[in-house]
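S.K.: Return atomic coordinates for the entry below.
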Amino acid sequence: MAESPAAAVSPVRSYNIQAGLLEDALKQFAEQAGIKLAFDPGLLQGKVTFGLEGDFEVKQALDRLLENSGLQVVRLGESFAITPVPAANGAEQVVTLPSIQISATNNNRYAATSTSTATKTNTLLRDVPQSITVITGDLIKDQSIRSLADAVRYVPGVGVSQGEGNRDALVFRGNRSTGDFFIDGIRDDAEFYRDLYNIERVEVLKGANGMIFGRGGSGGVVNRVTKEANWNPVREFSFQGGSFNQKRMTGDVGYVINDVAAIRLNAIYEDAGSFRDGVDMERLGIAPTVTVKPTNRTKVVLNMERFHDDRTADRGITSVVGRTGQVTGPVDVGRSQFFGDPRRSNANIDVLSFGSFIEHKFDSGFTLQNRTLYTTYDKFYQNVFASGGLNSLTGLLPIGAYNNTTTRDNVFNQTNLLYSLNTGPIAHTLLAGVEVGRQETHNRRETGLFNNSVSSTNIFVPISNPVTNLPITFRNRDGGGDLDALNRSIVNVTSLYIQDQIEILPQLQVIAGVRYDMFEVDFQQKNGPRDHLKTRDDLIAPRFGVIYKPIEPLSFYGSYSQAFVPRAGDQLTALNVTVETLKPEKFTTLETGVKWDIRPDLAFTAAVYQLDRTNVINSVVGGQTFLTKGQRTEGVEISLAGQLTTNWSVMGGYAYQVGEIASDILGIARKGATVAELPKHTFSVWSRYDITPRIGAAFGVIHRDNMYASLTNRVSLPDFTRVDAALFAQFSKSFRGQVNIENLFDTKYFAAAHNDFNITPGSPIAVRASLIANF
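M.R.: A predicted model of the protein is given here:
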């Protein structure tokens, strides 16, 4: 018997559509459901919906979206149409068929359609006036992504910094950051390596984002969207093994208790070596969540995470010391060579977090959201590393050492009120919110003294054997010209923000918002002069954007935004802290671009930007940092993500970037020096082709131009092109496997740097095999 049209569209699917304008919700639903949906925009004028979340059949889902709208859904063959509800008196009603038809498919592998992060409202990506890249769950699985550094490999305009071998550090449009990390829109700024075992997708938002994220959100931010319990049962386990003794296991189990409650548990264990001599890593994490929906208008999510990471702190190799004005490069040694001592270089962290999310949709059309996150971090790292470059005349190079202990308690609470309304023919989506937060950080640094000599903070070793076994005593130095951190800082933040997304015409939209941050720092330096400084910054971060859509799938946009980064926490550990150094950095972005949904499952984006940064902290060598007046970065970014055909998926892009500093840094760099870690050209593309429904293959190409390791512009990392590959096999309904090959042709390259003397070699060819079981 032939399958009926109804059967073809009746399977239950999971939906996540926020409250807002009914027209926008129906467009998103058509894309998520992969159906043809027709309606007359005039019928929807001024109408709102309470949204949709959970598992529904198509007809059931549309009925929910149309609740209290005076509209109904009718079936037209294999498609659907929205029409008015017939008159109650039974009079015959003439129905005019809609003039607009929305069609979509449901096989998006790499192309996301909307985000709730960039505007705090569920908005189509093409209606957000800034460059955004979404690393989807499918892409995370296909590339076997385990870290943020892995996640941004194919994101134009974002690079990877070394982070001194103990923390995530990314470069957004020429601006290095170790703190612009968020989880579900809440700050997560401690310095450690994050894993993606409990992450649904990763969103990279580029440009100044102060209005949405408050402090930080400077050159860009990374937001991780966590997996949460829902009514789609899941039981997935993965087992991975590979080169350099890598072993990894993950579990993702979700269970539906009843119509009101569901639970989910994600867990990770990994034990891995490295191509680097003496370097290894072990991590363990567990993240349970509970979701409760007492009514169809109320949702409560509770989650927690316990995470531990223990690894060798690896700061790579050093460079050759050149004459003044001479540009040199990394030393010519094997890429496995460790500099310093791996046995006494280690980093470990314990993270414990508790979070909640509460949402209620009122009959009046208002939506109230509240999110709370409490996190405590306990971190220690110690490194014995190359503190200078190789003297080619003597064949010697300096080795230094220090350790650092940091504890931090974060608590943030964010409340948003959303409402959609019309003022005449103009539609508004309003957002008003308040955020309060407190961070208390304790930091202690100790310098390594070789052979217990107060004056011996460095030793010299030959390049032929750059590993030292000399005894080292670690001491917090107090007084004189030497001062190690022994600090306590308390940061209190109170933020108010308001935003309006305005649809003046169907073709013309405006987004305008402003945020006020009251940022108070109580900083106590417990050694040396024992300074106790208190500062307060009153910061205003505006955002304004215009979107013009000549046709529905195509938008042109322009935007202006600002962000501020007050000094707090880790930024104060390497500075001689004064009122001057406590002044915030300021970021201003001008951006224009085009977004084109070539098809519902294929998105193209191009952006041109200018990013100005003032009162900048720049890292040069060792633990030294310097203030500069500012820098400017300009660039062009192009990206493509989605389905070229039904069995061919692609994700990648190109970036052209130039940047320079605006003033001299005495003894370090001159005005006009090139911004560090900023390659002029980068190109990357990942392409997967499914040969049959059970077998697929993928290739990835990454090219990075040469770049300077620091503002001195004395050490250049050469350009490289690296090729990755993967094979996929669906053995049965429950089991699938994949093999990922990194650096297929064993290219020798340098992946990242922290300064002129800490440079990370890229991995040689590495193979990882995974078996994934679903029950």
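S.K.: all contacts plus neighbour counts: C-alpha atoms, from now on.
M.R.: Noted.
S.K.: and the helix or strand containing Ser649, what other elements does it pack with?
M.R.: Using DSSP states H and E, Ser649 sits in strand 648-661. Packing contacts for strand 648-661, counted by 3 or more C-alpha pairs under 8 Å, 6 or more residues apart in numbering; DSSP states H and E, involve strand 625-645, strand 681-690.
S.K.: any idea of the angle it forms with strand 681-690?
M.R.: Relative orientation of strand 648-661 versus strand 681-690 (axes from the mean of the first three to the mean of the last three C-alpha atoms, to 10 degrees): 170 degrees.
S.K.: where's the longest strand along the chain relative to the chain centroid, distance-wise?
M.R.: When the chain is parsed with DSSP state E, its longest strand is strand 396-423. Computed by C-alpha atoms, centre = their mean, to the nearest Å, the chain-centroid distance of strand 396-423 equals 13 Å.
S.K.: Show me what secondary structure element comes after that strand.
M.R.: Counting by DSSP H and E, the next helix or strand C-terminal to strand 396-423 is strand 426-450.
S.K.: mind listing what's buried in that next one?
M.R.: For strand 426-450, burial by neighbour count (16 or more other C-alpha atoms under 10 Å) applies to 427-450.
S.K.: Give me the packing partners of that strand, helices and strands only.
M.R.: Using 3+ C-alpha pairs under 8 Å, 6+ apart as the contact criterion, the elements in contact with strand 426-450 are strand 396-423, strand 458-462, strand 472-475, strand 486-505.
S.K.: I'd like the structure of this one too, to check against the first:
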Amino acid sequence: MRTIISIVRRQQQHLREECARMKRMDVFELRGSRSLVASAVSIALGSTFVPAALAAEPAELPRISVKDTEMPSGTEISSPKMTAAPVDTPQTISVIPQEVFNLQGAQNLTETLRNTPGITFTAGENGFSTGLSNFGLRGFDASGSIFIDGVRDSGNYNRDVFNVEQVEVAKGPAADNGRGGPGGYVNLVTKTPQADDFQRSTLSYGFDRYDSDDRVRATFDGNYSLRDGTALRVNALWQDGGVAGRDVAERNSWGIAPSLAFGLGSPTRVVLAYQHLDQSDLPDWGIPAAALEDTFRHDPNLDADSLRERFYGLASDFDDVKSDAVLARIEHDFSPAVTLSNQIRWSQTERDAVYTVPFSYDAATQTVVTQTQAYARENSTLANLTNLSAAFVTGTLQHNLAVGLELTREKSDALRFGTVSNPGTGAPIGIFDPDPHRAEGPVMTPSQSSAVKIETVAAYVYDTVEFNERWQVTGGVRLQR
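M.R.: Just a heads-up that it's a prediction; the model follows:
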């Protein structure tokens, strides 16, 4: 045995010496050393025939444990009209849960929608702010296809997500909610009481190297179980400060959203909810388009980055929004397969704004013409949604049926104003040194008024028929007037 060990050790030592010498050889020496390589290989092979008793004990490595938390997939759709899971629905539907946009620090609908492809954001026109509510789905304008808890939310304003459980995005033509654009629609699902107690709060503070005011935002989400089946949930928001990267502009808001639920975990459930949101902004309409590449009449001598800190509006501009909403929902399970629900929702949004916009640029004098405009609109919606969902079998076919009736009344009252060019001095302002305190906001007098009322009555039947585990058909009919 000792002789074998000695031979093996000499072979291993010889192999190490040959390998070291081969590392020092250049390419030409290596080509003439085939016999040496063969010898080294034979030694290596020979060294493998070592008795098992001589094998080294395996090293015991420390145990490593890796734990992770699965990100919520967000595949549950809130609408009772859905008769199949999104994966089995012939339509692209994305669900963005609050866990996702809260981790990202998203504050409004626009920031939340950046989580899904197929959406484009545009600059505002005709009083439609600066892109906070202007977006398109698959190339079509969708700013008028926004729903809250399945009810159309009319009006163009900044929608905060402090009281939103999840955001659902349906892409492509869809008639399940009535009229809408061919690009799809967006539905915001508000928070309602849960069975478990919890309290969550956030506090954020932001600043930047520009001259914008520091930003502070605080939110609170508390759920309290009062007794068996009864729970109270309170959401609150407070925000104050400027707009990141922009001087003078401000974004201030506060909101409160209490809700009460009865019968949680029982066949009959009732939810009552209220939300109030108050926004007081100093609107920002950006920099002149002449500084942006690939725009009409772009001036290559202008650098957009150098104009980033310039504010071309007036310090007296404002954009005020007051929004209120009341919801009452009742659900009853006749059996595990049959559920009847009825929801009533009323909402009202008032928006008043006066804003000054950089209009046209004169390269010869390096001045900008500004225009002061005004916006005033009140939108209200009252809707009653009744739905019956049933799952049953006819012969060998499995059905998931949704039958419902909708009654909706929408009203919109608006005032149209003229424009005031170059408020204050009446002369254009320098593009490099605009003064937000150059003038007080002019008195805007309405020149026209409009009032629109839309009353809708709709009935629908949707069904998913499952033939087997691989084949199913989804279809439906909606009648509306």
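S.K.: Just give the TM-score of the two.
M.R.: After superposition, the two chains reach a TM-score of 0.77 (TM-score structural alignment, normalised by the length of the second structure), with 401 aligned residues with a C-alpha RMSD of 2.8 Å.
S.K.: circling back: what angle do the strand holding Ser649 of the first structure and strand 625-645 make?
M.R.: Going by the same axes, to 10 degrees, strand 648-661 of the first structure is angled at 160 degrees with respect to strand 625-645.
S.K.: Return the residues in contact with the spatially most central residue of the first structure.
M.R.: Nearest to the mean C-alpha position of the first structure, by C-alpha atoms, centre = their mean, lies Val222 at 2.1 Å. For Val222 of the first structure, the contact set (C-alpha atoms under 8 Å, 6 or more residues apart in numbering) comprises Asp180, Phe181, Phe182, Val202, Glu203, Val204, Leu205.
S.K.: Please repeat the previous calculation with a cut-off of 6 Å.
M.R.: Counting by C-alpha atoms under 6 Å, 6 or more residues apart in numbering, Val222 of the first structure touches Phe181, Glu203, Val204.
S.K.: Take these and write them to a markdown table, including distance to Gly214 of the first structure, neighbour count and secondary structure.
M.R.: A markdown table is the format used below for the contacts of Val222 of the first structure (distance: C-alpha to C-alpha, whole Å; neighbours: other C-alpha atoms under 10 Å; DSSP: H, G, I helix; E, B strand; the rest coil):
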| residue | distance to Gly214 of the first structure | neighbour count | secondary structure |
| --- | --- | --- | --- |
| Phe181 | 12 | 26 | strand |
| Glu203 | 17 | 24 | strand |
| Val204 | 16 | 23 | strand |
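S.K.: and the residues you listed as JSON lines, adding distance to Asn108 of the first structure?
M.R.: Formatted as JSON lines, the contacts of Val222 of the first structure follow (distance: C-alpha to C-alpha, whole Å):
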{"residue": "Phe181", "distance to Asn108 of the first structure": "26"}
{"residue": "Glu203", "distance to Asn108 of the first structure": "16"}
{"residue": "Val204", "distance to Asn108 of the first structure": "19"}
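S.K.: Just give me the closest of those residues to Asp314 of the first structure.
M.R.: Within the contacts of Val222 of the first structure, proximity to Asp314 of the first structure (C-alpha to C-alpha) peaks at Phe181, which comes in at 22.0 Å.
S.K.: Show me what the closest one aligns to in the second structure.
M.R.: Here Phe181 of the first structure is matched to Ile146 in the second structure, going by TM-score structural alignment.
S.K.: Just give me the neighbour total for the nearest residue to His332 of the second structure once chain neighbours are set aside.
M.R.: The shortest distance from His332 of the second structure to any non-neighbouring residue, by C-alpha to C-alpha, 6 or more residues apart in numbering, is to Thr268 (4.4 Å). Residues near Thr268 of the second structure, counting by other C-alpha atoms under 10 Å, number 16.
S.K.: which residue numbers in the second structure go with the longest helix anywhere in the first structure?
M.R.: Counting by DSSP state H, the longest helix found in the first structure is helix 22-33. Helix 22-33 of the first structure lines up with nothing in the second structure when matched by TM-score structural alignment.
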